[in-house]
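Asker: any chance you can model this:
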Amino acid sequence: MTRFVTRRAAIGKLLAVAAAGGLVLATTACGGDKTDQKAPAFVSGQQQVTPSPTAPPIPFQFAVTPADKKKDLPVSTEIGTSVKGGEITSVKLTDKSGKEVKGALREDKTSWVPNAPLKYKTDYTATVIATSAAGQAETKTVSFSTKAKSGNDIGSGLYLFNGKTYGVAMPVVVEFSPGIAKKDRAAVQSRLFVRTDPPQPGVWHWVSSGTQAYYRAPDYWKPGTKITVRAAIEGIPLSNGRVGDQDRKATATIGDKFEMKVENKTKKMQVFKNDKLVKTFPVSLGKASTPSSSGTMIVMDKQEHTVFDTFAELGPEEGYRTDIDFAQRLTWGGEYIHSAPWSVGDQGRRNVSHGCVNLAPGNASWLFGQTKVGDPITIRGTERKLEPGNGWTAWNLSWSDFVKGSALPVPGSLKTPGSATPTPTATD
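Answerer: Presented below is the predicted three-dimensional model:
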């Protein structure tokens, strides 16, 4: 049996719980039979080589943004840094009282990002020092002010809660309401920072509506990984006149690898812990008129006791209201793993549910005690395929398809699994 609830209601409940370059070799063409060619000179038995001329040094160029005296900037403003023939050696940002703002350079050193949103209607001064290859230091100073809070915010949420432990398939999920337009996604994505320890490469992927962005690696996270996330979107201006509502941060840990695999053909669930088969359970899936989804899903939420009430969705003739134990949500559309004492006789034999994975009470209780939000379950062989965005569907895509959903260019080393260099996406 399943619970058909609206996606909006499910989202509200979950949010309420939370708070390069190539080497060119110079060669000499064959010279034919010219008689004026000289044989190479030898000194002490070695060929004398004429040194190549040294390439001229790159001229030192240094620029900073925003422009001096700029007013009404968003509180998401970064200190842009552009330098040739040298490097940025210092960035200092202070408010009008002289208090220093903490922050850090991006990995590519194209800008300096404050650790928290700037204050509204406040004056700031940025002092940036760059040093040339020859050791020459140059300082640039710019002053600017931020705008007042607009009140025309987008809604946002981060499905990663500080201090929690998650399963190995847990994507970083950022949600937006309304969705982010395609032309704004690159700017928003550039403000989504993820750091993993130990380092594991990853990419962001946007669902087509722009309401969610997922971040994952080519493979499941390593058990014990610490994930630190900052969705630094407060004040970021969007093309529809809205701005980001607030910055969201969390640091979480990945627990043991726990995975479930269900085959419709056998009507059985296999349970693996750290890649070792530990349990096999009979199940009943969705009947032909309400089939379960085939694909890789993620445990999104767990409720030891709940009520499935479908009257609002299905009406008085088809709706039902049922007490449910050990419910684990898999999709926004209402597919769960749960205890189903009424279908024990069918489990392992036939499908009778409304789309859920039915288990015997004892099996459902044991499984509920083992799983974590973020644990993966793969269901195969049913009449319906999992729809993108119906739940946290980040793992229902191949890696090559997943990277296509990024709004920013993906480095070539990240496009092929196994060839990526494990470096953080950005620092905050």
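Asker: please make it C-alpha for all contacts and neighbour counts, starting now.
Answerer: Noted.
Asker: how about the strands of the stretch 1-150 of the chain, start to end?
Answerer: 42-43, 46-47, 61-65, 70-73, 79-84, 86-95, 100-101, 103-105, 111-114, 123-132, 137-146 (DSSP state E, counting those that start in this stretch).
Asker: I have a second one here; can you model it like the first so I can compare?
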Amino acid sequence: MRARQRWAAVAVAGGLVLLAGCTGGSSSSGQADGSSAPTSEAPAAQLAVSPTDGTADVSPTTPVQLAVTDGAIGEVTVTDAAGTVVPGAVAEAPADPAAPTTAAPGATTSVWTPTDPLAYGTTYTVDATATNADDAETDASTTFSTVTPASVTTPSIGPLDGTTVGVGMPIRVFFDQPVTDQAAVESHLLVTSSTPTDGRWNWVSSSEVHFRPSTYWPANTTVTLDADLYGVDTGDGIWGEKDRTVTFTVGEKHVSVADAGSHTLTVYDSDQVVQTYPMSAGSSENPTRNGAHVVLEKYEDITMDSSTFGLAVDAAGGYRTDVQYATRISNNGEFVHAAPWSVGQQGSSNVSHGCINLSTDRAQWFYDFSQPGDVVEVVNSIGPTLSPVDGDIYDWAIPWDQWVAGSALS
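Answerer: Sure thing, here's the model as predicted:
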């Protein structure tokens, strides 16, 4: 038996550590005529590992890649700075002709994946082997360190996990600091739905991004957002703290049309008219905003106070009133609510401070019928259209081409 010997040749090419292994010295068996027969040895395996030795500030989600030419990957061990083995597994990476590579032509690439994500601010060492056809072994070792963030961020997400919402509720992702690299963040926000849509993201501000389809969500649809932001550089030294997954359900389609010109509220359930109510919208001094409003929350009893939008209670037109069955449809103070004091004007004129006034029994019915995410489309008001000054959700007032242009990836 010929003893196995290990040889290593190191070459740095294209950012990868490249090692070649070959077998030990050869011997020949004598022939009858005293000559020696030629021997053939397999090419030495070449092993390239990335990240390369000494690389710093690596994202903890950067894959550990191992490219082998003229051989097969063997044992791969990853340890931290304390020498503790990091659990993980090696699998062959799928071929991607478009992916950049500095591995030798014909190399087979494998990826080592940790059982749990690598940590920020940590040094890791990769020890790997590869063998050629003669079972000669090549060794490679590389040490790299992951980035230490200046700070980390975890966004808030709405709707909440496990909730049911109406067809008008967008997905909203709120960051506690402005996002400099919006494209990097957006590329890690994956939305899937049981009924496919053409939904797109739109950055409504530097720290808030929304997702909606071109028309309302299909009813009875399950939607999942995978916010895979751990290891993502959002810019200015701020990195994603963790991944989050939120799954919610879009319920029945409830769309109502509040016509300020005809003073009627028409309520649709799955495209069927179920109620037509006389109403009163905002007066000429306080007109209701036009556009698709989204139900945000409901109060069986609430005190409405004009000072919340800058008008003193004791000023002309000021008020402080206890109201029943209030369904909020924007964050500028607009509700659908009971207004027994304006029943005489409901169906004939607009006298409210911007809300949709109904009788108490009708407001109670609408309150019971509504869920967050339902839509109230206000039409024919003399007021302006919903806009950023009206709070969180004015999404459906933005034309689709403008919405798409608000994506960092458009």
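Asker: nearest to G405 of the first structure, of the strands of the stretch 1-150 of the first structure?
Answerer: strand 111-114 (24.5 Å; Cα to Cα).
Asker: hang on, the earlier thing: possible to save the strands of the stretch 1-150 of the first structure as JSON lines with distance to D256 of the first structure and mean neighbour count?
Answerer: Output for the strands of the stretch 1-150 of the first structure, formatted as JSON lines (distance: least, Cα to Cα, whole Å; neighbours: other Cα atoms under 10 Å):
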{"stretch": "strand 42-43", "distance to D256 of the first structure": "67", "mean neighbour count": "9"}
{"stretch": "strand 46-47", "distance to D256 of the first structure": "63", "mean neighbour count": "9"}
{"stretch": "strand 61-65", "distance to D256 of the first structure": "45", "mean neighbour count": "18"}
{"stretch": "strand 70-73", "distance to D256 of the first structure": "45", "mean neighbour count": "16"}
{"stretch": "strand 79-84", "distance to D256 of the first structure": "41", "mean neighbour count": "18"}
{"stretch": "strand 86-95", "distance to D256 of the first structure": "41", "mean neighbour count": "18"}
{"stretch": "strand 100-101", "distance to D256 of the first structure": "38", "mean neighbour count": "16"}
{"stretch": "strand 103-105", "distance to D256 of the first structure": "33", "mean neighbour count": "18"}
{"stretch": "strand 111-114", "distance to D256 of the first structure": "34", "mean neighbour count": "22"}
{"stretch": "strand 123-132", "distance to D256 of the first structure": "45", "mean neighbour count": "20"}
{"stretch": "strand 137-146", "distance to D256 of the first structure": "45", "mean neighbour count": "18"}
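Asker: turn the ones you listed into TSV, columns for distance to A181 of the first structure.
Answerer: Formatted as TSV, the strands of the stretch 1-150 of the first structure follow (distance: least, Cα to Cα, whole Å):
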stretch	distance to A181 of the first structure
strand 42-43	69
strand 46-47	65
strand 61-65	26
strand 70-73	21
strand 79-84	25
strand 86-95	32
strand 100-101	31
strand 103-105	27
strand 111-114	24
strand 123-132	31
strand 137-146	25
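Asker: out of those, nearest to D197 of the first structure?
Answerer: Proximity to D197 of the first structure, assessed across these by Cα to Cα, is greatest for strand 103-105 (18.3 Å).
Asker: mind checking the SS state of P196 of the second structure?
Answerer: coil (DSSP: H, G, I helix; E, B strand; the rest coil).
Asker: what sits against it?
Answerer: By Cα atoms under 8 Å, 6 or more residues apart in numbering, the contact list for P196 of the second structure is empty.
Asker: now which residue in the first structure aligns to it?
Answerer: Taking TM-score structural alignment, P196 of the second structure has P199 as its aligned residue in the first structure.
Asker: equivalent analysis for Q272 of the second structure, please.
Answerer: Per TM-score structural alignment, Q272 of the second structure is aligned with K276.
Asker: how close does that match sit to P218 of the first structure?
Answerer: Computed as Cα to Cα, to the nearest Å, the K276 of the first structure to P218 of the first structure distance reads 22 Å.
Asker: ok, now N358 of the first structure?
Answerer: Counting by Cα to Cα, the gap from N358 of the first structure to P218 of the first structure is 31 Å.
Asker: which one's more surrounded, the two?
Answerer: Using other Cα atoms under 10 Å, the more surrounded residue of N358 of the first structure and P218 is N358, with 32 against 21.
Asker: which helix or which strand is home to the more buried one?
Answerer: Following DSSP states H and E, one finds N358 of the first structure within strand 357-359.
Asker: next helix or strand past that strand?
Answerer: helix 361-370.
Asker: for E377 of the second structure, see how far away the spatially most central residue of the second structure is.
Answerer: Of all residues in the second structure, the one closest to the mean position by Cα atoms, centre = their mean is L189, 2.2 Å from it. Distance from L189 of the second structure to E377 of the second structure, counting by Cα to Cα: 29 Å.
Asker: go on, I398 of the second structure?
Answerer: In terms of Cα to Cα, I398 of the second structure sits 14 Å off from E377 of the second structure.
Asker: swap in T197 of the second structure?
Answerer: Distance from T197 of the second structure to E377 of the second structure, by Cα to Cα: 22 Å.
Asker: these two: which is more packed in?
Answerer: Applying other Cα under 10 Å to T197 of the second structure and E377 shows that E377 carries more neighbours, namely 20 against 16.
Asker: which SS state does that one fall under?
Answerer: E377 of the second structure - assigned by three-state DSSP - is strand.
Asker: name the nearest residue to it, sequence neighbours excluded.
Answerer: Using Cα to Cα, 6 or more residues apart in numbering and skipping the chain neighbours, the partner closest in space to E377 of the second structure is A292 (4.2 Å).
Asker: that neighbour -> the first structure?
Answerer: A292 of the second structure maps onto T296 in the first structure, by TM-score structural alignment.
Asker: so its match sits in a strand?
Answerer: Yes: under three-state DSSP, T296 of the first structure falls within a strand.
Asker: so which of the strands of the stretch 1-150 of the first structure gets nearest K257 of the first structure?
Answerer: Between the strands of the stretch 1-150 of the first structure, strand 103-105 lies closest to K257 of the first structure; by Cα to Cα that is 33.7 Å.
Asker: now for that closest one, which elements pack on it?
Answerer: On a contact count with 3 or more Cα pairs under 8 Å, 6 or more residues apart in numbering; DSSP states H and E, strand 103-105 of the first structure meets strand 111-114.
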